[in-house]
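Undergrad: Sequence plus the predicted model coming up.
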Amino acid sequence: MASRTSSEGDTITTLPSHTDFQDRAESLSNFFYDKNAGTILYRSPKRWLKTICCHFTLYSFLVLFSVAMMAIVYQTLDWNYPKLRGPDSIFRGNPGLSFRPIPDYTSTLIRYVKGDGPTTRRYIDHIESFIRFYENENQIGDNFADCEAIGVRRDQRKKVCRFDISTLGKNCVKQQNYGYDDGMPCVLLKLNKIFNWEPEPLDNATIPDEIRSRYKEYAVSVSCDGELPADRENMGPVSYYPPEGFHFKYFPYLNQQGYRSPLVMVQFEDPTPGVLLMIECKAYAKNIKHNRLYKIGSTHFELLVD
């Protein structure tokens, strides 16, 4: 639209003329294709060809360069053996401990009301979902070996040992809801997998008092205790299944098909109700060091039974 001012000072709006519409339509048409200048989108076909060739060359080079770099990287990798091992690995060649249940990975607190299904269910389900991976039907095949009779280290490394979940105790089972309904919660512990790591037995003179009664030469022992005197006072008695801990026959981990990490169940038999307990569990072997800051050789969680 156009406007003008009359001699009396009034503003008069007028509709655009037919010529204005025609000029605009012609300008838009010339933008897409100008037959007089021979351009498309203001570029001649020759210029478009140069632009396309330039971009094609650039992106072809980038793709070929990326493929070449990936090929070089893949040539240096072995999918069966990690590149960084021992002190160079993220765990510095020293295994840590992890625990279940931990349905919320942003929290290490295990809190529930004794006998209250809605508060215990998520902990029970989380343990059950992990244990299901160890059930007999999931440990069948030529790559599994029956290692029940083995009491020392195992020489055969191509096959993996079946882990018998019956060693986790009669109280820490699904039928007993892993002790949560009775206020005797079970916590599942496992060592982090480190490629080609083998535990070394402790010397008799260096066996800590907290594991001496349960220590066996060919097992990584585990002990859980309160971090503060008040925690130890209110924690109550603790049982371990199996008592000796993680047997040496399950090591080393070599990325074998079907490998199952050994497990230990820790049952808190009589924690004081309504008291928050700070618990630290440690694994013991000659070549396991403990560092709370880096979470090496140990794990931490809180327990509160209301």
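TA: Noted; the coordinates are in hand. Residues are numbered from 1 along each chain as shown.
Undergrad: all contacts plus neighbour counts: C-alpha atoms, from now on.
TA: Will do.
Undergrad: Need the nearest residue in space to M278, chain neighbours excluded.
TA: Closest residue to M278 apart from its sequence neighbours, by C-alpha to C-alpha, 6 or more residues apart in numbering: E302 at 4.7 Å.
Undergrad: how close does that neighbour get to D209?
TA: Between E302 and D209 the distance is 24 Å, computed by C-alpha to C-alpha, to the nearest Å.
Undergrad: Next: K114.
TA: 32 Å.
Undergrad: Neighbour count: those two, which is higher?
TA: K114 (18 against 9; other C-alpha atoms under 10 Å).
Undergrad: Quick check, that one in contact with G183.
TA: Yes - in this structure K114 lies within contact range of G183 using C-alpha atoms under 8 Å: 5.3 Å.
Undergrad: shared neighbours, those two?
TA: The contact sets of K114 and G183 overlap at V305 (C-alpha atoms under 8 Å, 6 or more residues apart in numbering).
Undergrad: okay, pairing it with this:
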Amino acid sequence: TYQDRVAPPGLSHTPRSLKSEIAFKLGSPESYQDYVDAVNTFLKAYDDDKQTDQKKFEDCADVPAEYMNRGELESKDGVRKACRFKRSLLGDCSGLTDTTYGFSEGKPCLIVKLNRIVSFKPRPPVSATTLPAAVQAKLQPYVIPIHCTHRREEDLGKIGPIEYFGLGGGFPLQYYPYYGKLLHPHYL
């Protein structure tokens, strides 16, 4: 659809805040319940039982790999299968063991997603020299790295250690490209 084709490349995350920052009180579940509900809603599509149909989903590797070739966008191949994504790959942020996604411990999880862009094939950095040292250390050939940090200097002491979960701790190439809602309706 038209909307698939015009979204700018970029990141989005869940949960989102009505304000510019996510804020809650440790020990006060009602202060973070909306965030937990938002992550639950977002991750529901990634439940194993929602990805069992062999005609709609396929396993795409347990380690980061190259792009999945599902044919040309304009070919007559019809609807494409989507890669399964196991919530367990999100570790402590999967909601499978900690149903508060770290909020109850003061270590909240953010689920980061790269916007869907039809035919977009993100490219990993070729040279690590322009990347922060923390990213250079974990650079992998088939993963678009992600690096989170404070926005303002006064926030430096407010953010604890950041852990990255998922396959390769970034965006593995085998989940790309996206073929649009008509050809890739089950893409997560």
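TA: Sure, I can see it. This one's a predicted model, so the numbers in the text were calculated from it and none came from an experiment.
Undergrad: Would you give the TM-score for this superposition?
TA: Once superposed, the chains reach a TM-score of 0.81 (TM-score structural alignment, normalised by the length of the second structure), with 172 aligned residues with a C-alpha RMSD of 2.2 Å.
Undergrad: Could you give the number of residues near the equivalent of V126 of the second structure over in the first structure?
TA: Matched across to the first structure, V126 of the second structure falls on D203, judged by TM-score structural alignment. Neighbour count for D203 of the first structure, taken as other C-alpha under 10 Å: 10.
Undergrad: do the same with N138 of the first structure
TA: By the criterion of other C-alpha under 10 Å, N138 of the first structure has 11 neighbours.
Undergrad: Just give me the match in the second structure for it.
TA: N138 of the first structure maps onto K50 in the second structure, by TM-score structural alignment.
Undergrad: what's the answer for C53 of the first structure, then?
TA: Match for C53 of the first structure (TM-score structural alignment): no aligned residue.
Undergrad: according to the alignment, stretch 11-26 of the first structure goes to what range in the second structure?
TA: Using TM-score structural alignment, stretch 11-26 of the first structure lines up with nothing in the second structure.
Undergrad: Counting residues, which helix of the second structure comes out longest?
TA: Counting residues, the longest helix found in the second structure (DSSP state H) is helix 29-43.
Undergrad: name the helices or strands packed onto that helix?
TA: Here helix 29-43 of the second structure is seen to pack against strand 11-14 when contacts are counted using 3 or more C-alpha pairs under 8 Å, 6 or more residues apart in numbering; DSSP states H and E.
Undergrad: So which residues make contact with stretch 58-66 of the second structure?
TA: Contacts of stretch 58-66 of the second structure (C-alpha under 8 Å, 6+ apart): 68, 81-84, 142-143, 167-168, 172-175.
Undergrad: Which among those residues count as buried?
TA: The neighbour-count test (16 or more other C-alpha atoms under 10 Å) marks 81-84, 142-143, 167-168, 172-175 as buried among the contacts of stretch 58-66 of the second structure.
Undergrad: Among these, which lie within helices?
TA: When these are checked against helices (DSSP H), there are no matches.
Undergrad: Can I get those residues in JSON lines including distance to Y2 of the second structure?
TA: Below are these laid out as JSON lines (distance: C-alpha to C-alpha, whole Å):
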{"residue": "K81", "distance to Y2 of the second structure": "21"}
{"residue": "A82", "distance to Y2 of the second structure": "21"}
{"residue": "C83", "distance to Y2 of the second structure": "23"}
{"residue": "R84", "distance to Y2 of the second structure": "26"}
{"residue": "Y142", "distance to Y2 of the second structure": "29"}
{"residue": "V143", "distance to Y2 of the second structure": "28"}
{"residue": "L167", "distance to Y2 of the second structure": "30"}
{"residue": "G168", "distance to Y2 of the second structure": "32"}
{"residue": "P172", "distance to Y2 of the second structure": "26"}
{"residue": "L173", "distance to Y2 of the second structure": "24"}
{"residue": "Q174", "distance to Y2 of the second structure": "24"}
{"residue": "Y175", "distance to Y2 of the second structure": "21"}
